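1. Sequence below, structure please.
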Amino acid sequence: MSQARHHGGDHSPIRPFRNRVAVLPVLPVLVVAVVVLVDLSGGAGISWLPLLAVGPALAATTNGPRGVLCVGLLAVALGATLGVHDGVPGRELAAVLAALVAVALAGGLASALRGRRERVLAAVRSVAETAQHALLKPVPATVGPFQVAVRYSAAAAEARIGGDLYALIPTPYGVRLIVGDVRGKGLPAVGTAALVLGVFREAAYDEPDLLSVVDRIERSLARNLGPDDFVTAVVAGYPRTGHLEMVNCGHAPPLLVRAAGGVVPVEPAHPAPPLGLRTLTGHTPDLQVLPFGDGDQLLLYTDGVTEARDRGRAFYPLDEGLARHVCDEPSRTLGALHDELLSHVGGRLHDDAALLLIRKPTVREVVVPEPAVCGAAGTRPATRPTARSV
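-> Okay, the predicted model is just below:
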């Protein structure tokens, strides 16, 4: 899988139980027991005794060194007992027992090394989790006048972050957001994503004009990126009620869902080059203004979603999926889209994928309690929800 992003850690109450199961080598003991039963029923003697080594070898893949050694001691003890019972010659029995001891010791060493690698991996994942929260900060369910939902999946195994980026923040000039995709993969792409997000968060607060925000990002990338590097992005803002501003820099067109129904791609009237390539083309982006009223929704995404292919090499139809699953709760909409996307590709994405959905709730859906006033007897009357325009 892709690793879908969820905020917060894993606080599952069943983790201690899992740890206890990991210490108890149930399956290796069952294997040893089966070998013993086969030997006792068949009486084949030496031909079955070497199979006892499967127990400690299997324990080395699932258990710690203590569990491996316990299974090894059990195998040696049962091997000696069966050897005497079957009348195995002394030298042959000694050779089998020595082999069992060697397998148990080697398995214990392998288990210790595996445990060390797992601890290193856990530490690396912890660092990646911290970097993720610093780079792709958690987005609350409500930002300004919008309901918001985010889904992010990094294609790299064990990864938490990649080359896709997003941010949505309230500013003195209204809510502003960005969704982008860095050319390339790996750590260089993560570094570029961090640069873009850092500049965006600063410029979004400082610049009253959305095009000035884009210009700040462009200048920063021109100083720091190589000649072949660039970032496609959509930068949007909500400066006043009912109007959404947007600047598309070589990115996939967002999908607009009107309250009355229907999914419409927001194609840029004047296409602009990706961020970092303006000096090569000399073309400056234009500001696009859209009406955005109560009940309207806007989905921004990266090409890891639309370029996801199934076994027949067919692309995922995002617009059709959005039309099927759209509802009044952005988190449910994105959850259904993400599940359908994974089903389309067979369970694992091959590119980073980001989805960000905003929705303007209707007046009826936004309720706030009236201020409570103490009565003459010192009691507090019940509050009554009142509709508030947003």
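
2. When you work out contacts or count neighbours from here on, use the C-alpha atoms and nothing else.
-> OK.

3. Name the SS class of the residue lying closest to residue 40 once chain neighbours are set aside, please.
-> Spatial nearest neighbour of residue 40, chain neighbours left out: residue 82 (7.9 Å); criterion: CA to CA, 6 or more residues apart in numbering. Secondary structure state of residue 82, per DSSP: H, G, I helix; E, B strand; the rest coil, is helix.

4. Please generate a structure for the following sequence too, so the two can be compared:
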Amino acid sequence: MRWLPACYFVFVLLLETVTPTGWAVSFLLIALPVIAAYALGPVSVAAVTVFAIVMEGVVAGTPCCTGHNLHQLWETHHVAAYIATGLVGLLGVALAAHRHRQERDLVRVNSVAEALMRTLLRPVPHQVGHLLAAGLYRSGEVGTMVGGDLYDIRATKAGERAIIGDVRGKGLTAVRTVADILGSFREAAHDRGDLTAVAARMERCLTREAEEIPDDELFVTAALIEYDALAHQLTVINHGHIEPVLISRGEVTAMTGPPALPLGLGDLAADRPVARTHRFTPGDVLLLCTDGLIEARDHTGAFYPLLDRLRHRFTDRPAPGPADVIDFLNTDLPRHTHAFHDDVAILAIAPNGSTRTSPTGCAP
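-> Purely as a prediction, here's the structure:
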């Protein structure tokens, strides 16, 4: 964009050389300050305005350059063009100043939004209790980190517990729900109840949130995870979310099972959600993601083939760590799609092989 004024000026000069002498091509320079306002700052636009007026005079009345007579420099229509260029220049300066203020405000708003999301979605530590972990978040909102996807992982007395979820809705309207869900999970995760009790507490939180907004269609798809290091056992409750993916002994499989309704719609279900248990030993990696990953499209409209890509990368190879899986997806996904139209949240966890002891802390 910064080269646009120069390109336009060169275009006018070229047009002057190929058009008859009687054509007032110099009048096209009146638009130069406005064009500059889209790419340059106010001071630069003012300088371009002065430059445009000078060049109008050169094109209009310099015999050696244009073949015009020098007396044409002060003809009435040329003087009117100089005045018009000056007025357009004032408008261009005002537009450039307004654009500059908007850009500055946008940067400030984006910085606040990014800080907000980093506060809600805290960086995933390398180790949480007896799990190794890594995470990735990309927002579908262009230029911001504000989105409706969420994840978290906690080390508790009941074991390591994690959540990944996707709030219905986009942008700032979803941030409030993200904050409520994460706050509810971080508090409930430390209760001694089982994973279904944690889910029930979050269900009540969403019910209250829906009454306050109000929103009869507020819901969150989520997968809740609990790891027992002594039993090398993983417990999963899926509330309408994408199935977790297990990378184990060189094989990549989706952990299928009967999902429950999304959080917030529990009143519509007759039965409580079913918790499933799986063997989870050192060398295994569990991948949790949101639909922004598997629904990312390439130029042909094809979805991102998550299982195929993971199998291509990790089948019959040494056991990866969570960071290896996240790094691969962070590199491979942009090769598949150049535009992210939905939020993408990814969480990978793996046992670190240590003996079960009391948790030393939780995710910062």
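
5. now what about the TM-score between them?
-> Once superposed, chain against chain, the TM-score is 0.83 (TM-score structural alignment, normalised by the length of structure 2); 337 aligned residues with a CA RMSD of 2.6 Å.

6. What distance do you get for the aligned partner of residue 144 of structure 1 in structure 2 to residue 225 of structure 2?
-> Residue pairing (TM-score structural alignment): residue 144 of structure 1 is matched to residue 129 of structure 2. In this view, residue 129 of structure 2 and residue 225 of structure 2 are 14 Å apart by CA to CA, to the nearest Å.

7. The two: which is more packed in?
-> Taking other CA atoms under 10 Å, residue 129 of structure 2 and residue 225 do not tie; residue 129 has more neighbours (27 against 24).

8. Might one say that the more buried one is in contact with residue 162?
-> No. Counting by CA atoms under 8 Å, residue 162 is not a contact partner of residue 129 of structure 2; they are 11.6 Å apart.

9. which residues do these two both contact?
-> Shared contacts of residue 129 of structure 2 and residue 162, defined by CA atoms under 8 Å, 6 or more residues apart in numbering, comprise residue 154.

10. And residue 122 of structure 1? What does it align with in structure 2?
-> Aligned partner of residue 122 of structure 1 by TM-score structural alignment: residue 107.

11. packing partners for the helix or strand where its match lies?
-> Per DSSP states H and E: residue 107 of structure 2 is located in helix 76-120. Helices and strands touching helix 76-120 of structure 2, by 3 or more CA pairs under 8 Å, 6 or more residues apart in numbering; DSSP states H and E, are helix 32-37, helix 42-61, helix 171-188.

12. Redo those helices as JSON lines? Include distance to residue 69 of structure 2 and mean neighbour count.
-> Compiled in JSON lines, these are given as follows (distance: least, CA to CA, whole Å; neighbours: other CA atoms under 10 Å):
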{"stretch": "helix 32-37", "distance to residue 69 of structure 2": "24", "mean neighbour count": "26"}
{"stretch": "helix 42-61", "distance to residue 69 of structure 2": "5", "mean neighbour count": "21"}
{"stretch": "helix 171-188", "distance to residue 69 of structure 2": "62", "mean neighbour count": "19"}
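
13. circling back to that earlier point, so how far is residue 41 of structure 1 from the residue nearest to residue 40 of structure 1?
-> As judged by CA to CA, residue 82 of structure 1 and residue 41 of structure 1 stand 12 Å apart.

14. now do residue 158 of structure 1
-> Applying CA to CA, the value for residue 158 of structure 1 to residue 41 of structure 1 is 47 Å.

15. Which one's more surrounded, those two?
-> Set residue 158 of structure 1 next to residue 41 and count neighbours by other CA under 10 Å: residue 158 wins out with 15 against 9.

16. wouldn't the more buried one be in contact with residue 125 here?
-> Yes. Contact status for residue 158 of structure 1 versus residue 125: in contact at 7.3 Å, counting by CA under 8 Å.

17. For structure 1, which segments count as strands?
-> Per DSSP state E, structure 1 carries strands over the ranges 3-4, 142-143, 146-154, 164-171, 174-182, 231-240, 243-249, 255-257, 263-265, 288-291, 297-301, 353-359, 367-369, 385-387.

18. who does the fifth one touch, helix- and strand-wise?
-> By that I understand strand 174-182 of structure 1. Using 3+ CA pairs under 8 Å, 6+ apart: strand 174-182 of structure 1 touches strand 164-171, helix 186-206, strand 231-240.

19. Dump these into CSV; add distance to residue 345 of structure 1 as well.
-> Listed next are these as CSV, based on distance: least, CA to CA, whole Å:
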stretch, distance to residue 345 of structure 1
strand 164-171, 19
helix 186-206, 22
strand 231-240, 24
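
20. And these: which comes nearest residue 219 of structure 1?
-> Within these, the stretch nearest residue 219 of structure 1 is helix 186-206; the backing value is 9.9 Å (CA to CA).

21. what's the average distance of the closest one to structure 2?
-> Following superposition, helix 186-206 of structure 1 is found to deviate from structure 2 by 1.5 Å on average (mean CA distance after the TM-score superposition for structure 1).

22. How about the contacts made by the alignment partner in structure 2 of residue 199 of structure 1?
-> By TM-score structural alignment, residue 199 of structure 1 lines up with residue 184 in structure 2. When contacts are counted by CA under 8 Å, 6+ apart, residue 184 of structure 2 touches 201-202, 205.

23. switch the cut-off to 7 Å
-> 202, 205 (CA atoms under 7 Å, 6 or more residues apart in numbering).

24. Next: residue 163 of structure 1.
-> By CA under 7 Å, 6+ apart, the residues touching residue 163 of structure 1 are 181-182, 185, 189-190, 193, 352.

25. Please apply the same query to residue 229 of structure 1.
-> residue 183.

26. same check, this time on residue 246 of structure 1
-> Here residue 246 of structure 1 is in contact with 234-237, 287-289 (criterion: CA under 7 Å, 6+ apart).

27. Kindly state which residue of structure 2 is aligned to it.
-> Using TM-score structural alignment, the partner of residue 246 of structure 1 in structure 2 is residue 236.
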